[in-house]
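Student: Following is a predicted model, sequence given first.
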Amino acid sequence: MKNKVAYFGVFVALALIFSYVESLIPIQIGVPGIKLGLANLIVVIALYKMGVKEAYLLSVTRVILAGFIFGSMFSILYSLAGGLLSLTVMALLRRTGKFSVIGVSVAGGVFHNVGQLIVAALVVETFQVGYYFPVLMVAGIITGIVIGILSNEMLKRLRDIQLS
């Protein structure tokens, strides 16, 4: 039990560090709101190494802490919506056993954006923001592939470490 708590603390710290590093990267590709999602690397690893409950707890903890440290209440709201929907889809796909880590991550990237679009539609009280979906879907696929590749490589290196 003590090791599990220690690993969880390390994962939270790593996710916060990645959130901070990402906030420093001045990537502007002309589309607002698109980020690589480096902290999601830690969430994907936690999903595979610790389990679904721990991954949810990690995701919520990271979003709330990063939101208070680096963001705002709106960033917490959007990130929670995207993160929880994303993690739910990733957990379901992982459970089937038919998807690779990269496939699970791609679905997570796309559904993270879907969750944020749903919140945006509710906040602005129009579904016109749905026109933004194709751009966000492409971004989710690309970032999902990158995070999936990185997660897959990390999981290979961590295969002998039992965290659950």
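Tutor: Done, it's in. Residues are numbered from 1 along each chain as shown.

Student: hey, let's count contacts and neighbours off CA atoms from now on
Tutor: OK.

Student: so Phe99 touches Leu93, yeah?
Tutor: Yes: counting by CA atoms under 8 Å, Phe99 touches Leu93, with 6.5 Å between them.

Student: Show me the helices in this protein, by range?
Tutor: 2-24, 39-49, 52-70, 73-96, 101-124, 133-157 (DSSP state H).

Student: Tell me who's in contact with the most centrally placed residue in the chain.
Tutor: Centroid check for the chain by CA atoms, centre = their mean gives Asn40 as the closest residue, at 3.4 Å. By CA atoms under 8 Å, 6 or more residues apart in numbering, Asn40 lies in contact with 15, 147.

Student: any idea how far Val129 is from the closest residue in space to Tyr78 that isn't next to it in sequence?
Tutor: Once flanking residues are discounted, Tyr78 sits nearest to Gln116: 5.2 Å by CA to CA, 6 or more residues apart in numbering. In this structure, Gln116 and Val129 are 10 Å apart, going by CA to CA, to the nearest Å.

Student: So between the two, which is more surrounded?
Tutor: Gln116 (22 against 14; other CA atoms under 10 Å).

Student: my guess is the more buried one contacts Gly82, does it?
Tutor: Yes: contact criterion CA under 8 Å: Gln116 and Gly82 qualify, at 5.0 Å.

Student: can you list contacts of stretch 121-128?
Tutor: 129-130.

Student: So what's the residue count around Gly108?
Tutor: Counted with other CA under 10 Å, Gly108 comes out at 32.

Student: quick one, what contacts it?
Tutor: Gly108 neighbours (CA under 8 Å, 6+ apart): 86-87, 89-90, 140, 144.

Student: now do 10 Å
Tutor: 40, 44, 82-91, 93, 102, 114, 140-141, 143-145, 147-148 (CA atoms under 10 Å, 6 or more residues apart in numbering).

Student: Got another one to weigh against that:
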Amino acid sequence: MRRGGQAAATVAFGILLALALLLSYIEVLLPLSIGIPGVKLGLANLASLICLYLFGLRRAALISLLRIILTGFLFGNMAAILYSLSGATLSLTAAVLAKRSQLFGEIGVSVIGAIFHNLGQLAVAAAVVQNRGLFWYFPMLLLAGSITGTLIGLLTAEIIKHLPASIHGGRDWKM
């Protein structure tokens, strides 16, 4: 990649990280209350998904890691970091596999990522409280993840469509 392209990619990465932190803060300020405890829109995942499509797995993982740690220290606690890391790890793994399969577009990749994010957090919660009975909650999280994943996927597709080629060199960088 040319020097100018690298600079544009670095700036875009910084903007995506700032966006992820801002969206995390907005979710802290405006909690979603739809009758399903713990459900969030996952707005910050928008930045990770855009990063995955533009720059690949490494930078998307870095965005997720930095966002989770910074958000945890700024607005949460160590438990929040643990749950978020488990959800993000499983989510990103599933999203990468879905994207690589080329069977899914941005919306499908986002929905799969959202569902696996919920599954990762639920698995850690069940391990922490030593109660597998928590998995009865998964159907509700499956529905919530499908809805929020669709919304984030739609936003991702629309944003990527309107980004200048200078950010991504006119192509989708492979993982």
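Tutor: Happy to help now that I have it. Model, not experiment: these values are computed from the prediction.

Student: Excluding covalently adjacent residues, which one is nearest to the corresponding residue of structure 2 for His112 of structure 1?
Tutor: Superposed on structure 2 with TM-score structural alignment, His112 of structure 1 falls opposite His117. Leaving aside its sequence neighbours, His117 of structure 2 sits nearest to Gly87 (CA to CA, 6+ apart; 4.0 Å).

Student: just checking, that neighbour touches Gly120?
Tutor: Yes: with contacts counted by CA atoms under 10 Å, Gly87 of structure 2 reaches Gly120, the gap being 4.3 Å.

Student: Now list whatever residues contact both of these two.
Tutor: Joint contacts of Gly87 of structure 2 and Gly120 (CA under 10 Å, 6+ apart) are Ala114.

Student: rewinding a little: how about the helices of structure 1 in a markdown table, adding distance to Pro32 of structure 1?
Tutor: As requested, the helices of structure 1 are exported to a markdown table (distance: least, CA to CA, whole Å):
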| stretch | distance to Pro32 of structure 1 |
| --- | --- |
| helix 2-24 | 14 |
| helix 39-49 | 19 |
| helix 52-70 | 17 |
| helix 73-96 | 13 |
| helix 101-124 | 12 |
| helix 133-157 | 10 |
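
Student: Out of the ones you listed, the one nearest Gly30 of structure 1 is which?
Tutor: Of all the helices of structure 1, it is helix 133-157 that lies closest to Gly30 of structure 1, at 11.0 Å by CA to CA.

Student: How far off centre is that closest one?
Tutor: 10 Å (CA atoms, centre = their mean, to the nearest Å).

Student: Around the residue mapped onto Ile63 of structure 2 from structure 1, count how many other residues there are.
Tutor: Under the alignment (TM-score structural alignment), Ile63 of structure 2 pairs with Leu58 of structure 1. As a burial measure, Leu58 of structure 1 scores 20 neighbours (other CA under 10 Å).

Student: Once you drop chain neighbours, what's closest to Leu58 of structure 1?
Tutor: Closest to Leu58 of structure 1 by CA to CA, 6+ apart is Val12, at 6.3 Å.

Student: who's in contact with that neighbour?
Tutor: Val12 of structure 1 sits next to 6, 18, 39, 42-43, 57-63, 65 when contact means CA under 10 Å, 6+ apart.

Student: Now the buried members of these.
Tutor: Among the contacts of Val12 of structure 1, those buried by neighbour count (16 or more other CA atoms under 10 Å) are 18, 39, 42-43, 58-63.

Student: Out of the residues you listed, which comes closest to Val135 of structure 1?
Tutor: Ala39 (21.4 Å).

Student: Mind telling me what that closest one corresponds to in structure 2?
Tutor: In structure 2, Ala39 of structure 1 lands on Ala44 (TM-score structural alignment).

Student: how much space between the residue nearest to that match when sequence neighbours are not counted and Leu163 of structure 2?
Tutor: Leaving aside its sequence neighbours, Ala44 of structure 2 sits nearest to Ala20 (CA to CA, 6+ apart; 4.5 Å). According to CA to CA, Ala20 of structure 2 stands 17 Å off from Leu163 of structure 2.
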